[in-house]
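> Prediction below, plus the sequence it came from.
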Amino acid sequence: MSSPEQALASLLSQLALSFDGAVLGIALAYTAVRSLLKFSATSSSLNKILKAPSVVHVSDLRSILAVHDDQDDSSSQPSDHHQKLVVLRGTVEAKSAVDSSWKTFKPNVLLSQESGDKAVVVQRTQTGSWITRQLVLVGAVNCPWALLCIYNEWKGFFGWPSDLRAIFARSRREQESTSIRAVPFVLVDGGRWPHSDFVVVNMDGSNHPLPLTTVFHQLQPITASPYTFLQALFGHEYPVGLLDEEKILPLGKDITAVGMCSFKNGVPEIKSCKDLPYFLSDLTKDQMIVNLAFRSKILLWGGVAFGSLSIGILGYAVMRNWNRWKEWRQNRQLQQQSQAASPDAGTQIASEEETGDVPDGELCVICLMRRRRSAFIPCGHLVCCQLCAISVEREATPKCPVCRQEIRNSLRIYDT
């Protein structure tokens, strides 16, 4: 771990343990609440998928929806208004292949630029790859040797601003630009032709991940330039190349669709359900159930564990601060009683204090006028006069001005 990361970790640990761990307890309580809320959502999704009928063949979908409509309104014809959650397994096919119109003669599909595969979804991502300043000598082969030698000698001096900046804000090492194209597609029964039965996939408003296949992966190196050398010299990172990645949803791929299915103009259509974590996936229904059941158990026990820890830490912080407040209140009452019993005690102490020629090494570190006479307990530092020591003791959380350790009392020291 580098020094900036160590400093950041130390700062975060001090913040988490402040107020006797109260901040850490609140953070654990927030994590526990979030885990339990996610557990509730995951359990609800699991129950919905368990109750949803599993459609093995697309041709069975019409009968399932027809039975659902008959139970609702006793009509023999499928309705365009009723929706039913189903789990459907089918094969990807372009919508133009099943349209009975002039579009059939013009297939509406996408082609991968690199592999030439036919697809209905193409996602292309370009990522800029960076390396840290210490590896710049490997990539900057086109820079003059003299400049590299100068950089090697002075990199410690020029590098400290970036290290200091890294403590507060970590710069991104990757810059991505993603473009996605899609055409209308349907799910059909694989191996059957013609495709008389199909279901249209409606992706409007869906933010679920797609089961895409990576077909192209290549790193294009960047030629070093004077500007690149300046980036490496005064900056924190050095660009080395562009990483191109292409993912497609090819024709003929078997996928599972989980969503609300209904008839639209007499054609079955399925769209995503925002309450479910899946829409289009490579997993089967049984695999989804296993994953959701395992995730719900982890979230439940994680929420219970974090909640128990937070209760223990917050209880300890509350009791410790309560006892500290009661101790301070008792000390305060004793001081007030002693001051009421002897109102001239302060003037007597002031008259006893030496304010004449006192060496610099024996002056009080607070007032810089009187001689050091009181030692703090339990740290034992003799750094204050008696009046300043009393004023320190009267604070809400008295601490030694040297070591910042909490003090319980002070002791008057007499010279022999």
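Alright, I've got the coordinates. In this text the structure is predicted, and so the values were computed from the model without any measurement.

> all contacts plus neighbour counts: C-alpha atoms, from now on.
Fine.

> how long is stretch 161-179 from one end to the other?
Stretch 161-179 stretches 35 Å from its first residue to its last (CA to CA, to the nearest Å).

> Give the buried residues for it.
Buried residues in stretch 161-179, counted by 16 or more other CA atoms under 10 Å: 162-163, 167.

> Then stretch 213-224?
Buried residues in stretch 213-224, counted by 16+ other CA under 10 Å: Ala224.

> Out of the buried residues of stretch 161-179, flag the one nearest to Glu237.
Using CA to CA, Ser162 is the member of the buried residues of stretch 161-179 that lies nearest Glu237, at 9.3 Å.

> Tell me who's in contact with the closest one.
By CA atoms under 8 Å, 6 or more residues apart in numbering, the contact list for Ser162 reads 234-236.

> again, but for Lys274
Contacts here follow CA under 8 Å, 6+ apart; on that basis Lys274 touches Ser206.

> any idea which element it lies in?
Secondary structure assigned from DSSP states H and E places Lys274 in neither a helix nor a strand.

> Show me the contacts of Ser162 that map onto helices.
Within these, residues falling in helices by DSSP state H are Phe234.

> With neighbour count and distance to Ala340 as added columns, please give the contacts of Ser162 in CSV.
CSV is the format used below for the contacts of Ser162 (neighbours: other CA atoms under 10 Å; distance: CA to CA, whole Å):
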residue, neighbour count, distance to Ala340
Phe234, 17, 66
Gly235, 18, 66
His236, 23, 65
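
> I'd like the contacts of Ser162 laid out as JSON lines, including distance to Asn331.
As requested, those are arranged in JSON lines below (distance: CA to CA, whole Å):
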{"residue": "Phe234", "distance to Asn331": "57"}
{"residue": "Gly235", "distance to Asn331": "56"}
{"residue": "His236", "distance to Asn331": "54"}
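
> Put this next to the first one:
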Amino acid sequence: MSAPDQAAVAVLSQVALAADGAVLGLALAYIAVRSLLKFKTTSSALNKVKKAPSVSVSDLRSVLSQPSDQESDTTTFSDEKIVIVRGVVETKSVVNGNWKKQNVLVSHESNEKAVILQRTQTCIYNEWRGFFGWTSDFRSLFARHWKEQESSSIRTVPFILVDGGKWPQSDYLTVNLDGSNHPLPLTTVYHNLQPISASPYTFLQAFFGHEYPVGLLDEEKILPVGKEITAVGLASLKNGVPEVMACKDLPFFLSNLSKDQMVDELDFRTKVLLWSGVVIGSVATGILGYAVIRNWKKWKEWKQRREIEQQNAAEEMREAEGGVTAAEESGDVPEGQLCVICLMRQRRSAFVPCGHLVCCPRCALSVERELSPKCPVCRQTIRSSVRIYDS
């Protein structure tokens, strides 16, 4: 690890352990709360997937026309139900009877027919610290996304799911991708990484410690016609035709997994999130408890020191006031011996090291307590004051 990296790690560790670990404890508590919230969401999705019926495309109409178990008591019918349907991908033009002009996409690289075509171009960046590259240590903490710049384009055509091995297709399920942010089960048909030749501008970027491009990655992914996938979502009858769309409460929409595999994966996620939340929450509680106790003790010690300092100051003030003579109380102090600050009491304290006798004990004490104590006559920095007594 280089010296700048060690310095960055040292700064981060000091910030994390600030206030006796309170910052670290709060960060861990935030992670634990996020884990428990994700556990709640994943557990709810697991229960929904378990209760959802797994049916074929041909049996979907009968399921949608029946009330669910929760609705049987009220004899009401729901427009949408969560179902799990396993089927084969086909273009919608197959069932529309448009044989002459099939609405289908063709891969540029493999020439396979598809209903979803995604092309991605990623520019990969590297970084050399260079002679002026120390700024990259701080920039990299907040700009990791600068390492790659990705441009992606996706094309889709209307497609359906049908029962495999049955022809002609009388029953089908229309897939509605509107509003779906779920990952798609795409197949990679092209993957090519090309290096980028260096230029004079690249040398300048490296010299000043900036990222510079080193490679260009081209990828093409498709959802091919004839692939068997599983649709998990809200199914309903639209104009008498079954249609499925994504459910925001579920982590799956179109997937290669079966129902049992989805249940196993969600069950594993819930266990990991639950135990991670419990363990991290316990550690955060311990760290925060330790930080609270340590800071409470420090506050009590500071308060005690403050009280002692105030008592000492009050005693010094009383001692200074106790030295006031009867002549000072009656106001019969010669004009040449009055304190230059208050002009009320007699000069009794001399400053060290300058030796000027120009203040009364009370004003001399107030001058000593300043942040930068200086003699009011010569403006020399003083260390203390000495009480002068007449013989």
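Thanks, I have it. The model shown is predicted, which means the values in this text are computed figures rather than measured ones.

> now what about the TM-score between them?
Here the superposed chains carry a TM-score of 0.77, computed using TM-score structural alignment, normalised by the length of structure 2; 337 aligned residues with a CA RMSD of 3.1 Å.

> re the thing from before, going by distance to Lys95 of structure 1, which of the contacts of Ser162 of structure 1 wins?
His236 (49.6 Å).

> That closest one matches what in structure 2?
Under the alignment (TM-score structural alignment), His236 of structure 1 maps onto His210 of structure 2.

> From Trp128 of structure 2, how far off is its match?
According to CA to CA, His210 of structure 2 and Trp128 of structure 2 sit 7 Å apart.

> same question, Ser107 of structure 2
Look at Ser107 of structure 2 and Trp128 of structure 2: by CA to CA, they are 38 Å apart.

> Looking at these two, which is more packed in?
Neighbour count, other CA atoms under 10 Å: between Ser107 of structure 2 and Trp128, Ser107 has more, with 20 against 16.

> Report the separation between that one and Ile222 of structure 2.
For Ser107 of structure 2 relative to Ile222 of structure 2 (CA to CA), the value is 7 Å.

> same thing with Leu288 of structure 2?
Applying CA to CA, the value for Leu288 of structure 2 to Ile222 of structure 2 is 50 Å.

> Beyond the longest helix that structure 2 contains, next helix or strand please.
As assigned by DSSP H, the longest helix anywhere in structure 2 is helix 259-322. For helix 259-322 of structure 2, the following helix or strand on the C-terminal side (DSSP H and E) is helix 326-330.

> For that next one, grab the matching residue range in structure 1.
Under TM-score structural alignment, there's no match for helix 326-330 of structure 2.

> what packs against whichever helix or strand comes after that helix?
Counting by DSSP H and E, the next helix or strand C-terminal to helix 326-330 of structure 2 is strand 349-352. The contact analysis (3 or more CA pairs under 8 Å, 6 or more residues apart in numbering; DSSP states H and E) places strand 349-352 of structure 2 against strand 357-359, helix 361-368, strand 384-387.

> How many residues are close by the closest residue to Ala19 of structure 2 other than its chain neighbours?
Excluding the flanking residues, the one nearest Ala19 of structure 2 by CA to CA, 6 or more residues apart in numbering is Ala291, at 6.8 Å. Ala291 of structure 2 has 21 neighbouring residues, counting by other CA under 10 Å.

> What is the aligned counterpart of Ala291 of structure 2 in structure 1?
Aligned by TM-score structural alignment, Ala291 of structure 2 pairs with Ala317 of structure 1.

> One more: Leu273 of structure 2?
With TM-score structural alignment as the criterion, Leu273 of structure 2 matches Leu299.

> Ala235 of structure 2 now?
In structure 1, Ala235 of structure 2 lands on Cys261 (TM-score structural alignment).

> what does Ala19 of structure 2 give?
With TM-score structural alignment as the criterion, Ala19 of structure 2 lines up with Phe19 in structure 1.

> Surely that match is within a strand?
No: under DSSP: H, G, I helix; E, B strand; the rest coil, Phe19 of structure 1 sits outside any strand and is assigned helix.

> Give me the distance between it and Ala166 of structure 1.
Separation of Phe19 of structure 1 from Ala166 of structure 1 (CA to CA) stands at 27 Å.

> Now stretch 226-238 of structure 2: buried residues?
Across stretch 226-238 of structure 2, burial judged by 16+ other CA under 10 Å covers 226-237.

> Name the nearest of the residues you listed relative to Asn103 of structure 2.
Closest to Asn103 of structure 2 out of the buried residues of stretch 226-238 of structure 2 is Gly226 (14.7 Å), distances taken as CA to CA.

> where's that closest one, which helix or strand?
Going by DSSP H and E, Gly226 of structure 2 is not in any helix or strand.

> which one in structure 1 is aligned with it?
By TM-score structural alignment, Gly226 of structure 2 lines up with Gly252.

> Strands along the stretch 51-200 of structure 2, start to end?
Ranges of strands within the stretch 51-200 of structure 2 are 54-55, 81-91, 105-106, 113-127, 148-156, 159-162, 173-176, 187-195, based on DSSP state E, counting those that start in this stretch.

> Tell me which of these sits most buried.
For the strands of the stretch 51-200 of structure 2, the largest average neighbour count (mean count of other CA atoms under 10 Å) is found in strand 159-162, namely a mean of 26.

> so how much does it differ from structure 1 once superposed?
Compared with structure 1 after fitting, strand 159-162 of structure 2 deviates on average by 0.5 Å (mean CA distance after the TM-score superposition for structure 1).

> outside of that strand, which residues touch it?
Applying CA under 8 Å, 6+ apart, the contact partners of strand 159-162 of structure 2 are 57, 86-92, 115, 169, 171-175.

> at 10 Å what do you get?
Residues outside strand 159-162 of structure 2 that contact it (CA atoms under 10 Å, 6 or more residues apart in numbering) are 56-58, 85-95, 103-104, 114-116, 169-177, 225-231, 242-244.

> Using JSON lines, lay out the buried residues of stretch 161-179 of structure 1 together with distance to Gln14 of structure 1.
Below are the buried residues of stretch 161-179 of structure 1 laid out as JSON lines (distance: CA to CA, whole Å):
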{"residue": "Ser162", "distance to Gln14 of structure 1": "24"}
{"residue": "Asp163", "distance to Gln14 of structure 1": "21"}
{"residue": "Ile167", "distance to Gln14 of structure 1": "15"}
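
> Please flag which of these sit within helices.
The helices, defined by DSSP H, take in 162-163, 167 from the buried residues of stretch 161-179 of structure 1.

> which one of those sits closest to Gly190 of structure 1?
The nearest member of those to Gly190 of structure 1, counting by CA to CA, is Ile167 at 55.6 Å.

> Noted, bye for now.
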